[in-house]
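[1] no sequence for this one, just the structure:
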């Protein structure tokens, strides 16, 4: 698969599994008083959040504003509805695919032995947590685990990612659930018809 194809499928996976949120998700960022929005939790006043809003008609109303301001004025539902319009959804798809192509794919291509398409997509769906952490996490384990096996890579994330990410036991169960759900999604997607990738389980070696 090409970089563009991998980026597209990673974006589809992030959206389909809802691991970062839905198209109409809006919450207060843990990093500051500004909204965190959509399927990739775009955030930051003057940053990625405002860039997303610039692609949507009516988005300028919410650009550069604090989350508390939007909430205090009773406009959260209006912002959610705007993000969930066809134009809002398409803007999120475009920006997420570009993020995957510009950021996630290049980082993952630096991981030795991460060359199986399904395993690459699986790892890519974790990249919104931090593409740098995912890359280092897998690089540190490539000599101990078979990163060409989807089931193996699922178990690695399930059992060890909370340690590698340095988030502690509080995230252990959540990451374990995310690992399982992501596995079932990636194992089931059709990569054969569009890309000629063998059906999962028919390529040997856990692939």
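    Yep, it's here. Remember, predicted model here, so these are calculated numbers, not experimental data.
[2] every contact and neighbour count from this point should use C-alpha atoms.
    Fine.
[3] so which strand or helix has residue 51?
    Taking DSSP states H and E as the definition, one finds residue 51 inside helix 48-54.
[4] okay, one more to line up with it:
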């Protein structure tokens, strides 16, 4: 397995282990509109429909609004579909492919493997926002190759870059600390993964 795939594997494992995006059976209403945001990576819209197309029983939820699913009493059914053995396998496979994209987006700006993984674990929120955030902070003199410093800047400034306002400030700060704690305690031979 090459470095990109090793890093992508670690990003996916971290997203699932921490539950920072949600559990396999997570379903909520998207903040961007009245449609479901689902699973361990909060897939929504066309990406959510793609996930559902991989799972037996998922097709009946494709293209439906969140309100329609709730009002029809089918929310628990959707959660069960996502949490099924097939639903979990589909989420892992799709997330692994997504994480390759995350790693590719970050490696031009970060050389430390743990920091690539850290920033990669934020990419489900928006790969472009995370990439520009890391690039800009690096260009502004922040040490994006120091895990503690990277976690601090995500905790203090990511909510501004994501343009979500003060309402999400504490949530993003909590996520920054949880992600840092996971990686700080994660036991891997990082010397083998240095970029």
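    Great, that's in hand. For clarity, every value in this text was computed on a predicted model and none was experimentally measured.
[5] average distance between the helix holding residue 51 of the first structure and the second structure?
    Averaged over the aligned pairs, helix 48-54 of the first structure sits 1.1 Å from the second structure after superposition, using mean Cα distance after the TM-score superposition for the first structure.
[6] where in the second structure does the top helix by length along the first structure fall?
    In the first structure, assigned by DSSP state H, the helix with the most residues is helix 172-188. The aligned range for helix 172-188 of the first structure in the second structure is 169-185, by TM-score structural alignment.
[7] how far out from the middle of the chain is stretch 59-75 of the second structure?
    Relative to its chain's centre, stretch 59-75 of the second structure lies at 23 Å (Cα atoms, centre = their mean, to the nearest Å).
[8] what do you get for stretch 116-134 of the second structure?
    With Cα atoms, centre = their mean, you get 8 Å for stretch 116-134 of the second structure.
[9] what range in the first structure does it sit on?
    Using TM-score structural alignment, stretch 116-134 of the second structure pairs with 120-138 in the first structure.
[10] list the contacts of the matching stretch.
    6, 9-11, 13-14, 20, 40, 100, 103-105, 107-108, 110-111, 114, 150, 161, 164-165, 182-183, 186 (Cα atoms under 8 Å, 6 or more residues apart in numbering).
[11] have a look at how far, on average, the longest helix of the first structure is from the second structure.
    Averaged out, helix 172-188 of the first structure is 0.9 Å away (mean Cα distance after the TM-score superposition for the first structure).
[12] just stretch 5-12 of the first structure next, same as before
    Averaged out, stretch 5-12 of the first structure is 1.0 Å away (mean Cα distance after the TM-score superposition for the first structure).
[13] now do the match of helix 172-188 of the first structure: everything it contacts.
    Contacts of stretch 169-185 of the second structure (Cα under 8 Å, 6+ apart): 14, 18, 20, 114, 118, 121, 147-148, 151-152, 154-156, 158-159.
[14] all helices for the first structure, in order.
    With DSSP H as the criterion, the first structure has helices spanning 3-17, 48-54, 67-72, 76-83, 86-99, 105-108, 117-126, 131-139, 150-164, 172-188, 192-195.
[15] which one of those is the most hemmed in?
    helix 117-126 (a mean of 25; mean count of other Cα atoms under 10 Å).
[16] by how much does that helix deviate from the second structure on average?
    Following the fit onto the second structure, the mean deviation recorded for helix 117-126 of the first structure is 0.5 Å by mean Cα distance after the TM-score superposition for the first structure.
[17] distance to residue 60 of the first structure added to the helices of the first structure, as JSON lines?
    Formatted as JSON lines, the helices of the first structure follow (distance: least, Cα to Cα, whole Å):
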{"stretch": "helix 3-17", "distance to residue 60 of the first structure": "24"}
{"stretch": "helix 48-54", "distance to residue 60 of the first structure": "6"}
{"stretch": "helix 67-72", "distance to residue 60 of the first structure": "13"}
{"stretch": "helix 76-83", "distance to residue 60 of the first structure": "11"}
{"stretch": "helix 86-99", "distance to residue 60 of the first structure": "13"}
{"stretch": "helix 105-108", "distance to residue 60 of the first structure": "31"}
{"stretch": "helix 117-126", "distance to residue 60 of the first structure": "29"}
{"stretch": "helix 131-139", "distance to residue 60 of the first structure": "29"}
{"stretch": "helix 150-164", "distance to residue 60 of the first structure": "37"}
{"stretch": "helix 172-188", "distance to residue 60 of the first structure": "34"}
{"stretch": "helix 192-195", "distance to residue 60 of the first structure": "38"}
